[in-house]
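> here is a sequence together with a model predicted from it:
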Amino acid sequence: MENTVPEDARASVDTSLVDGTDAVLMEHVSGTVCATEKSFEGPFALHLTDEHGRISRHHLYESSLSIADACAP
């Protein structure tokens, strides 16, 4: 977050699915990289597992290409 323009950062949850101790959030993220002033946007998914009230697993799936492109000079 420290490398993105704070007022351009956006994230929204589109869908959430829960099955027992597993949850999947399908989201959309966008922002601007400070160093290049280039923007990025795209979908991402977050898979969480809850064990005894604590997150025991956290997997993030994102559009790394759009973020890499925004970071490139």
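Okay, I see it.

> switch to C-alpha atoms for all contacts and neighbour counts from now on
Fine.

> quick one, longest strand in this protein?
strand 39-51 (DSSP state E).

> what's it in contact with?
By C-alpha atoms under 8 Å, 6 or more residues apart in numbering, the list of residues contacting strand 39-51 from outside reads 21-33, 55-63, 66-67, 69-70.

> repeat that with 7 Å
21-33, 55-63, 66-67, 70 (C-alpha atoms under 7 Å, 6 or more residues apart in numbering).

> do a quick rundown of the helices in the protein.
Using DSSP state H, the helices found in the chain span residues 64-71.

> which of the contacts of strand 39-51 count as buried?
Among the contacts of strand 39-51, those classed as buried by neighbour count (16 or more other C-alpha atoms under 10 Å) are 24-33, 62, 67, 70.

> the structure to be compared is supplied as follows:
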Amino acid sequence: MTKSAAVRRHLPTSPFKARVQAPLKRFAVGDRVTHDRYGLGRVIGVEGDIAVLVDFGSRQERLTQPYAEMFKL
């Protein structure tokens, strides 16, 4: 028998700080982006909240969530 961890909700009156989740990065076709490894590029395809296809000039890369190394310009 295994126990599953229950998700605890944060009470607004709690003296402890709530865990803050970073907002999801969203990209649209045509957005200019920069990537720490690949450099400057343009988004040429979006697969919902799963992945984006980016053209970096010399190559095209499919990048998946989380987009930690990619930023919108």
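Yep, that arrived. Just so you know, these numbers come straight off a predicted model, no measurement behind them.

> TM-score for the pair, please.
Superposed pair, TM-score by TM-score structural alignment, normalised by the length of structure 1: 0.33. Supporting alignment: 33 aligned residues with a C-alpha RMSD of 3.5 Å.

> returning to what we had before: any chance of the buried ones among the contacts of strand 39-51 of structure 1 in CSV, with distance to L48 of structure 1 too?
Below are these laid out as CSV (distance: C-alpha to C-alpha, whole Å):
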residue, distance to L48 of structure 1
V24, 6
L25, 8
M26, 12
E27, 13
H28, 17
V29, 18
S30, 21
G31, 23
T32, 26
V33, 27
E62, 15
I67, 22
A70, 27
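
> that older thread, pull out the buried residues from the longest strand of structure 1.
39-45, 47-49.

> just send those residues back as JSON lines, with distance to S16 of structure 1 too.
Shown next, in JSON lines, are the buried residues of strand 39-51 of structure 1 (distance: C-alpha to C-alpha, whole Å):
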{"residue": "S39", "distance to S16 of structure 1": "26"}
{"residue": "F40", "distance to S16 of structure 1": "23"}
{"residue": "E41", "distance to S16 of structure 1": "20"}
{"residue": "G42", "distance to S16 of structure 1": "17"}
{"residue": "P43", "distance to S16 of structure 1": "13"}
{"residue": "F44", "distance to S16 of structure 1": "12"}
{"residue": "A45", "distance to S16 of structure 1": "10"}
{"residue": "H47", "distance to S16 of structure 1": "10"}
{"residue": "L48", "distance to S16 of structure 1": "11"}
{"residue": "T49", "distance to S16 of structure 1": "13"}
